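Participant: Structure, please.
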Amino acid sequence: MKNRNIIVIILLCFTFLLTADNSPAQIVLTEVMFESAENDNYYEFIEIWNSDESAIDLSGFRLGDGTGDDLIIPVNGGLTLQPRQFGLILDPDYFDNPPIYEELIPDDCLLLTIESAAIGSYGLKNTIPETVTLFDSQGVIAEYTYSIGNAPGYSDEKIDLLGADDSTNWSDCLTLNGTPGFDNSVSPDSINLTLSDLSYSPSSITRGMTATLTAVITNSGIDSAPPFEAGFYLDSDEDSLLSESELFAVECCASLNPGDEIAVHAVTGSLWEGIHLFAAEIFLEDNDPSDNTAFLQINVGASSGSVILNEVMYKPLSGESEWVELNNRSAFAVNLEGWKFSDSDTLDKSLIQTIEIAPDSYIILAKDSTIFDWDLPPEASVMVLCGWNPLNNAGDTLYLFDAIGNIIDFIAYPSDWGNIDNGISMERINPQSFASTLSNWFQCTSSSGGTPGCENSVFYLPSMNTGVELKASPEVFSPDGDGIDDNVTISYSLPIPTARLNIRIFDVRGRLYRFLLKGDLTGANGEIVWNGIGEEGKVGRIGPYIIHLEAMSEPAKQTYEAKMVVILGGKL
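Facilitator: Purely as a prediction, here's the structure:
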């Protein structure tokens, strides 16, 4: 019985010794404010933390700075530091001055101070580093040598509270006045998923394409994260306030270990040109929701050739404006916001302001307001551009860029382009063929010298190549001056884009009566009016007349012909 009691006493003593040796070692230095925002010693503080699962009595604990140490005493809550509780050791004079940390210190923090007038011998120095040491009756429990150079009001914080006290595990606090009595700003959270990256592919996207969004999610916490979901949004109103109506995909993700990452993908619908704001969000309540969302901007370009350079006035008459006509040959409206136009000096582009161009419509970009001197159609869209670069008569290259900088169309023209006179534009023949093909351009054949806002005078599509069509309206006309059918309109359609055109009028005996057109330049379509007057300046006799059309292609010199009969009538 006596031996058994001795054994019990020995075990109790051994248990007491273990407790006395180990418990104080679980007190950790976690934060040092050595230079306050007010630059006063009485706003310095030392933060400690109880990492143990049991409470620890701080009676007899002392705090030093290498030149002296002081007894730690309570403020109003005793000296027992509860499990996982922070303790804040404040300068004694703090309580006699404006309490700048009052709004920061949580209620569950144990407030402490020291017995002497200042922490250390004369307060903590901010010109040389000092070593802060925590003692108990057995000796040193923890110590840390802080690094100087922090901005005033920014403390040194321990990153991993259970890690070493060397400089690699400490960092400058991220917030002014530190984190007295609560989690350090530089410490990892227990559960924290971070949306570390949001990207898309392919890198270049044009209208009608889809994009694959990739969200990289990292477990930045120290504990495993449970299964979670990731959502993808199209922020259609671009207000950065994500709503359920903007959510287009939700992906389920498995649990994630600390330090691991996962890539989550979602595919958008077909995109239209312009700027689109997308976002991804982690659906999990963790310790730091501020890093659970990421935004991404995708600039979608227009399809190449959807809007084309269609007509160029680069040699206007004196006092008139240079201008370029664009044509939307696509099947949908195109918003030109952010588009740019330039000549060969692509570093100096003219910005096209917000304007929408409807399918098969035109917009005229002009140097100045004299463009309005033209007889423009009522529906014509005109934009006078700021910073217009002069179009060089000696040759130049014209570019049309979409909002993301893609070249949508361009034409490089030489000094002798079209050999045109001033006041004559160059027109694109076939809008479906490349602008860069010089043979796809021809000088305007309209008497006005240009067709801004209208179909080009030389407009031609290969599908129109069905032979020469010659029509007259009316087929019976009476040039008697009564205002009714006094003229006949002769219209033609050629199987070639441009030609030199002869139109002759013969009487019933085959004699030349009138030479209406003689080697005139024309496009694939045109019309001319005859008033019944012959070469001698008199109205012809009543009866049939033969219209003979002869078109010679440029430059192949191939000839196309057509004939028809009209009746010159009169009063009986």
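
Participant: alpha carbons only for contacts and neighbour counts from here, please
Facilitator: Fine.

Participant: Quick one: the strands in the stretch 101-250 of the chain, in order.
Facilitator: Taking DSSP state E, counting those that start in this stretch as the test, the strands found in the stretch 101-250 of the chain are 110-114, 131-136, 139-145, 156-158, 170-172, 193-201, 212-219, 228-234, 247-253.

Participant: which outside residues touch the fifth one?
Facilitator: With contact meaning CA atoms under 8 Å, 6 or more residues apart in numbering, strand 170-172 is reached by 150, 154, 155, 156, 157, 158, 159, 186.

Participant: Quick one: closest of the strands of the stretch 101-250 of the chain to residue 68.
Facilitator: Distance to residue 68, taken as CA to CA, is lowest for strand 131-136 among these, at 9.9 Å.

Participant: ok so residue 93 is a strand residue?
Facilitator: No. Using DSSP: H, G, I helix; E, B strand; the rest coil, the secondary structure at residue 93 is helix, not a strand.

Participant: so which pair among the contacts of strand 170-172 is furthest apart in space?
Facilitator: 150 and 159 (16.1 Å).

Participant: Compare neighbour counts for the two and give me the winner.
Facilitator: Comparing residue 150 with residue 159 by other CA atoms under 10 Å, the one with more neighbours is residue 159, at 24 against 17.

Participant: can I assume the more buried one is in contact with residue 188?
Facilitator: Yes. Counting by CA atoms under 8 Å, residue 188 is a contact partner of residue 159 at 7.2 Å.

Participant: Buried ones from the contacts of strand 170-172, can you make that a ChimeraX selection?
Facilitator: Buried residues within those, by 16 or more other CA atoms under 10 Å, are selected in ChimeraX with:
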select :150,154,155,156,157,158,159,186
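
Participant: ok, so of the contacts of strand 170-172, who is nearest residue 17?
Facilitator: residue 158 (29.6 Å).

Participant: in the chain, which spans are helices?
Facilitator: 2-22 (DSSP state H).

Participant: What's the local residue count around the closest residue to residue 189 other than its chain neighbours?
Facilitator: Excluding its sequence neighbours, the residue lying closest to residue 189 (CA to CA, 6 or more residues apart in numbering) is residue 221, at 4.7 Å. By other CA under 10 Å, 22 other residues sit near residue 221.

Participant: Let's compare: structure for the following, please.
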Amino acid sequence: MIMLFRMISWRVLNISCIIYLNLIILSKKMSANMKYLSLILILSSLLFSKVILTEIMFNTAADENQDEFIEIFNNSDSTVDLSGWSFKDSTENDLLIKYHGFTDMLLKPFSYCVIMDSSYYLNSIEYEDLIPDSVLRVMINDGSMGEYGLSNSYSETIKLFDPDSILTDSCRYIYTQTEGYTYERSSYIEDSWERSLVIRGTPGFRNSVMPLDTDLELYSIAKPAVIDPAGNNTFTVKVHNKGLSTISGIRINLSINGTFYNFADHAGSIASNDSAFVDFTVFFDNSGTQELLFDAEAENDSELNNNSLTLSVFVPYIEKPLVLNEFMKNPAAGQCEYIEIYNISGEPVNIGDFGLSDEIKTTVVFFPDSLIQPHSFVVMAKDTTIFAFPDVIRQNVFIASNLPALNNAYDKIFILTKDSQAVDSIYYDDVDDDAGRSIEKINTEFNSDDMNNWHYCVNDGTPTRENSVYQEPEDIGGSAHFKISPKTATPNDDGENDNLLIAYQFDSSYIYLTMKVYNIKGQLISKPLNGEYSASKGNIVWNCKNDNGMTVDTGAYICLLKAKDDNGKVVELKEAFYIAK
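Facilitator: So this is what the prediction gives:
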């Protein structure tokens, strides 16, 4: 560090000598006008300044009568006797004198001196834990810094004079900065100042804003505009050299969710006050919110507190992990609105990555961070009356008074991710206004955005439990055909076999599907599917109602399923079933 100061000092001195010689020549040419000579003498004294102002405490959070201080620095390789030195604010000049217990006022090369208020010694210990014992202290010859203490209501200029009353340095501090922080010099060469980074400042040692010899900063991280959950993602890390020396051998380490992932090296060096960019390629093994920690390494780095940055990244799910399963839109007295979701995946899911919203989408209410286990139900409820329902699993319920109000006649419910992507949704309308009964999905695997897959709860509601109207379709195996279950449907709203489930599978990737229901007389009763493009495998729910919305009579019926593939091939399948009461 001393060698660095010496290099800076001699460099400034050489420049100063050249300027000074030119100024002498200029002064001889202007000897007829003495005002120019006076200006030259002032400029030359500044150029040869050895002692500089480095820190000013003018707005202490402690006692302003005794805890103000000024710090100076000997920016040369020779000792300076501070006897006869003084400083001045706007109006008054204060002479520096020996501090209690000090035998001299000798400021060693490249060393600090703290100028204390004369009343500090007997009345305060504010800086005793900060000022190193080896640092020279001096004090002023009267009872206050400047005329009435250093102002914290307007800006002032502090001037430092040598024993010959020659100005050696000056600083105009900005009074508006935060109480308890000092005004610090940020360069030994340039006249640049900033607010200290630490409260009470740094009396007697390196300023908090002063650059170190070696100081690598991890400045920023640029993430991809879109995160690819199934491919590589490039993150660009910007590192900045805040120090005075050139830095090489830089390595960036990356940890994901606390586990080391990989590292990347920067080939080359970074000059002082310069920056470089390092690309990081990341393939995410997991979906949801991932916590990334980037950490920079460099040999002899003197400041490690600025070497790390964290970044939260939401990795989209390739397959949706959550689905809507039940909702209460029109609660009876003593009930509340609620929405139930179901973990359809085979892994635990952090539901804190997801929120619920209605059709307006002005408010998305997110779940708190919590793991929902595979094939489990979680409920967001408007208030605590949710616990009045029987057998509610309390730990699977989250109360949110700001849950969007559901319209009784029509509305849309969304599960949204943190990046505003819709995971699942349902649009409901033209349903009975049956107060006090929730609307349940017949099977969690079925498409949510098809009202044929939903039915009113048999009783009132089943939050956190299997739906009362749940039905499981039959396994159709691997051949191209379909199966109906149950063989006898009983649409009496008791929750048992109220709907007809048709499971189908065909060989083609996509099919054009038609489904019609006929009675034994061959009369067309209903068209549950009147020509829709569909995946090759799926399920259809028929609510046992005709096209006029009336429940069909008891008896035997024929289901006709017709599928046309993208090559024009048509497959027609028929199966009989019964309707009973």
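
Participant: Please identify the residue in the second structure that aligns with the residue nearest to residue 189 of the first structure.
Facilitator: Counting by TM-score structural alignment, residue 221 of the first structure corresponds to residue 243 in the second structure.

Participant: and that match, what is it in contact with?
Facilitator: Residue 243 of the second structure neighbours (CA under 8 Å, 6+ apart): 211, 212, 213, 214, 215, 216, 272, 273.

Participant: same deal with residue 483 of the second structure?
Facilitator: With CA under 8 Å, 6+ apart, residue 483 of the second structure has these contacts: 474, 475, 476, 502, 503, 504, 575.

Participant: For the residues you listed, which single residue is the most surrounded?
Facilitator: Neighbour max across the contacts of residue 483 of the second structure (other CA under 10 Å) = residue 504, 24 neighbours.

Participant: State the distance from it to residue 468 of the second structure.
Facilitator: To residue 468 of the second structure, residue 504 of the second structure is 24 Å away according to CA to CA, to the nearest Å.

Participant: when you align them, which residue in the first structure goes with residue 128 of the second structure?
Facilitator: Residue 128 of the second structure maps onto residue 102 in the first structure, by TM-score structural alignment.

Participant: likewise residue 115 of the second structure?
Facilitator: Using TM-score structural alignment, residue 115 of the second structure pairs with residue 89 in the first structure.

Participant: Hmm, residue 114 and that match touching each other?
Facilitator: Yes. Shown here, residue 89 of the first structure and residue 114 form a contact pair, counting by CA under 8 Å, at 7.3 Å.

Participant: Looking at these two, which one has more neighbours?
Facilitator: Legend: neighbour count by other CA under 10 Å for residue 89 of the first structure and residue 114, higher for residue 89 (25 against 22).

Participant: could you dump the strands of the stretch 101-250 of the first structure to CSV with distance to residue 370 of the first structure?
Facilitator: As requested, the strands of the stretch 101-250 of the first structure are arranged in CSV below (distance: least, CA to CA, whole Å):
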stretch, distance to residue 370 of the first structure
strand 110-114, 80
strand 131-136, 80
strand 139-145, 77
strand 156-158, 69
strand 170-172, 64
strand 193-201, 46
strand 212-219, 48
strand 228-234, 44
strand 247-253, 50
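
Participant: Show me what residue 300 of the first structure aligns to in the second structure.
Facilitator: Following TM-score structural alignment, the counterpart assigned to residue 300 of the first structure within the second structure is residue 315.

Participant: can you list residues touching both of residue 89 and residue 114 of the first structure?
Facilitator: Contacts common to residue 89 of the first structure and residue 114, judged by CA under 8 Å, 6+ apart, are residue 72.

Participant: Just give the number of residues close to the match of residue 128 of the second structure.
Facilitator: Using other CA under 10 Å as the criterion, the residues surrounding residue 102 of the first structure number 10.

Participant: For it, give its distance to residue 119 of the first structure.
Facilitator: Residue 102 of the first structure is 20 Å from residue 119 of the first structure, by CA to CA.

Participant: My guess is residue 158 of the first structure contacts residue 28. True?
Facilitator: No. Under the criterion of CA under 8 Å, residue 158 of the first structure makes no contact with residue 28, lying 9.5 Å away.

Participant: ok, back up a step: could you measure from the match of residue 128 of the second structure over to residue 86 of the first structure?
Facilitator: 15 Å.

Participant: just residue 79 of the first structure next, same as before
Facilitator: The separation that residue 79 of the first structure has from residue 86 of the first structure, given CA to CA, amounts to 12 Å.

Participant: Neighbour count for these two, which is higher?
Facilitator: residue 86 (26 against 20).

Participant: can I assume that one is in contact with residue 181?
Facilitator: Yes. Contact criterion CA under 8 Å: residue 86 of the first structure and residue 181 qualify, at 5.3 Å.

Participant: Spit out the residues that contact these two alike.
Facilitator: With CA under 8 Å, 6+ apart as the test, residue 86 of the first structure and residue 181 both reach 47, 109, 110.

Participant: for those residues, which one is nearest residue 395 of the first structure?
Facilitator: Distances from residue 395 of the first structure to these, taken by CA to CA, are shortest for residue 47, at 75.6 Å.

Participant: what do we get in the second structure for the closest one?
Facilitator: With TM-score structural alignment as the criterion, residue 47 of the first structure matches residue 71.

Participant: Make sure its match is actually in contact with residue 107.
Facilitator: No. At 12.0 Å, residue 71 of the second structure does not count as touching residue 107 under the criterion of CA under 8 Å.

Participant: if I look at those two, which residues touch both of them?
Facilitator: The contact lists of residue 71 of the second structure and residue 107 share residue 113, where a contact means CA under 8 Å, 6+ apart.
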